[in-house]
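[1] Pasting the sequence and the predicted model now:
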Amino acid sequence: MRTASPPRALVIVVVVLAALLGSAYALGRSLVDGVPEAAPSGGPLTAEQPTAPSTGPSASPDPYQQWPAEDGPYGARSTTGDARVALTFDDGPDPYYTPQALAALRAYGVTATFCLVGENAQAHPDLVRAIVADGHTLCNHSWNHDVLLGGRSRQTIQTDLLRTNQAIRAAVPDARIAYFRQPGGAWTYPVVSVSHELGMMPLHWTVDPSDWRAPGAATIAARVTAGTGPGSIVLMHDSGGNRQGTVDALYRILPDLASRFHVTALPPEL
């Protein structure tokens, strides 16, 4: 026996009633919440129109906002903050190249900032004293140039930086070490935070001639002189490999920069 299908009109009525019930439920929910349901201005939200992140009191605070904002990664300083230009030398002291760099700087009456590796400072305290005697500023560059230092525990970072400062001060007990430079520029929030806690400004750079690749004096000099402007901090190296090109380039770099800028060490007091 064939079962009769419900009348078409009845089906339509059921569908319409279901739609009306759904609308009534949505209206009731909006009245309970006290906010009428409506699409935001500009149409409904889509994947291309994400909601903005919270910026009110309920947003998670950044624990490192307490540190003064600077102009480099994670708050590290990458400019002098004024028209002066600063030359910086990383990875020393080195018994062969550091004396040559000091002689070139002395010849042009320029002071610079030397970022010292702790184990090198411990091995060559006479060179640390020579750097200070010439009026240059000191910077902590970690104990053994650990590029991964920023990813280690806060205690490990602190121990490394304190050990390096102790090696420097063993040579010059009253030395002011106002800066820390993370090897490789691999900055992280923890390493920035710890350096601040120890009274050292995280120090980045503006101009990187990649002299550590030993491209030759002419190339190093051209990159520095072309890239340097007011406020630049220039990164160079007086240790860590063959640095003769860097030393030789100084005799082209120094007269050019000195004719255009006030070239001086970063202030030893923050």
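    In hand now; what should we look at? Numbering: from 1, shown residues only.
[2] from here on, contacts and neighbour counts on C-alpha atoms
    OK.
[3] so how far is I168 from L127?
    10 Å (C-alpha to C-alpha, to the nearest Å).
[4] Can you report how many residues neighbour the nearest residue to P230 once chain neighbours are set aside?
    Leaving aside its chain neighbours, P230 sits nearest to A83 (4.4 Å; criterion: C-alpha to C-alpha, 6 or more residues apart in numbering). Residues contacting A83 under the criterion other C-alpha atoms under 10 Å number 14.
[5] ok, and here's another one to check against it:
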Amino acid sequence: MTLPSGKLLLAAALLLSTALAQTAPPAPDRPSAQSAPAVRPAAHVPFTVHLGKRGKSTTRDRPADTKPVPWDLSTHGAKALYLTFDDGPHPIYTPKVLSILAKHHAKATFFVLGREVAAHPELLDVERAAGHHIGNHTWDHPMLTHLTDARIRQEISTGVKSRCFRPPYRDTNKKVEAIAASYHFQQILWDVDTNDWKKPGEAAIERAILRGAHPGAIILMHDGGGNRSETIAALDRALTKLAAQGYSFRSLPC
């Protein structure tokens, strides 16, 4: 993508702040809503999608089986965690999340909304330049199972190009997954829902991250859709403690 000179300067400035910044102070507010089950990679083996936490089926209309995916995460080590951030990019909170990740030498995956990328394309460039990966979270964050097939296709196809797709609200079924697959997306959910969109307080978000952490876990947080000040503060503290336990923080192969 070729950016106008003003946006190019903004992207360069954001990238520099991401690489050099330590923690950034929290900032103001705006709400969101989302919750979901897990689809997680196993450590030391090729990436296998499990339906729901501990392999139990939680995606509706889908049998409790596993489906191999040609992604090998075995080189990431036994204590790799997969940090994911939904609903961005946001001009206030995404740069602050990027600063925290840079401070801890952490990589993450950002499941972005097409409408937010259209509004802030320079932030997508900054995320990619910093070595993070990007996933499709639809264009406008609808409940997909409530839509016609044509609208589902429109929501998914107008989101960003990626190998990974995450349905808003975990609202998915066989049809949604099949439509996503027709665009060469692998549906990715998560193991640990921090419920940060509820703004339960920094300590509660930090506890959710620490208690849910286990090798290969996908952790859900948000950098968009609301005030993410609590998420940013909790993320910094949690990554400090998890790194001391020997965890590394990797992007999903999206």
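    All right, it came through fine. Treat the numbers as computed from the prediction; the structure is a model and nothing was measured.
[6] TM between them?
    Once superposed, the chains reach a TM-score of 0.69 (TM-score structural alignment, normalised by the length of structure 2), with 188 aligned residues with a C-alpha RMSD of 2.1 Å.
[7] re earlier: the residue nearest to P230 of structure 1 contacts T228, correct?
    No - when contacts are counted by C-alpha atoms under 8 Å, A83 of structure 1 is not listed as touching T228 (11.0 Å).
[8] Over to the residue nearest to P230 of structure 1. Which of the three states is it?
    Look at A83 of structure 1: counting by DSSP: H, G, I helix; E, B strand; the rest coil, its state is coil.
[9] Enumerate every residue touching it.
    P230, G231, F261, H262 (C-alpha atoms under 8 Å, 6 or more residues apart in numbering).
[10] Can you tell me which of these has the most neighbours?
    Counting by other C-alpha under 10 Å, top hit in those: G231 with 19 neighbours.
[11] Please determine how far it is located from V247 of structure 1.
    Distance from G231 of structure 1 to V247 of structure 1, by C-alpha to C-alpha: 23 Å.
[12] ditto for Q122 of structure 1
    From Q122 of structure 1 over to V247 of structure 1 (counting by C-alpha to C-alpha), the distance is 23 Å.
[13] which of these two has more neighbours?
    V247 (25 against 21).
[14] Double-check the more buried one against Q100; I have them as touching.
    Yes - the criterion here is C-alpha under 8 Å, and V247 of structure 1 meets it with Q100 at 6.5 Å.
[15] How about the contacts made by the residue opposite G118 of structure 1 in structure 2 once aligned?
    Here G118 of structure 1 is matched to G114 in structure 2, going by TM-score structural alignment. The contact partners of G114 of structure 2, by C-alpha under 8 Å, 6+ apart, come to N136, H137, T138, W139, D140, T158, G159, V160.
[16] Tell me how far G114 of structure 2 lies from H133 of structure 2.
    For G114 of structure 2 relative to H133 of structure 2 (C-alpha to C-alpha), the value is 15 Å.
[17] And the match of G118 of structure 1, how far from T148 of structure 2?
    Where T148 of structure 2 is concerned, G114 of structure 2 sits at a distance of 19 Å (C-alpha to C-alpha).
[18] And for K174 of structure 2?
    For K174 of structure 2 relative to T148 of structure 2 (C-alpha to C-alpha), the value is 14 Å.
[19] Who has more neighbours out of those two?
    K174 (14 against 10).
[20] Name the SS class of the closest residue to G135 of structure 2 other than its chain neighbours, please.
    Leaving aside its chain neighbours, G135 of structure 2 sits nearest to F111 (4.3 Å; criterion: C-alpha to C-alpha, 6+ apart). Classification of F111 of structure 2 using three-state DSSP returns strand.
[21] try T59 of structure 2
    Per three-state DSSP, T59 of structure 2 ends up coil.
[22] W190 of structure 2 versus that one, what's the distance?
    For T59 of structure 2, the distance to W190 of structure 2 - C-alpha to C-alpha - is 12 Å.
[23] before we move on, what about A119 of structure 2?
    In terms of C-alpha to C-alpha, A119 of structure 2 sits 27 Å off from W190 of structure 2.
[24] so where do the helices sit in the stretch 1-150 of structure 1?
    Per DSSP state H, counting those that start in this stretch, the stretch 1-150 of structure 1 carries helices over the ranges 8-33, 97-107, 118-123, 125-133.
[25] if we can go back for a sec, and the contacts of G114 of structure 2, which of them are in strands?
    N136 (DSSP state E).
[26] Would you confirm that M221 of structure 2 belongs to a strand?
    Yes - under three-state DSSP, M221 of structure 2 falls within a strand.
[27] follow-up on the earlier one: quick one, which of T59 and W190 of structure 2 is more surrounded?
    Neighbours were counted for T59 of structure 2 and for W190 using other C-alpha under 10 Å; W190 has more, 25 against 21.
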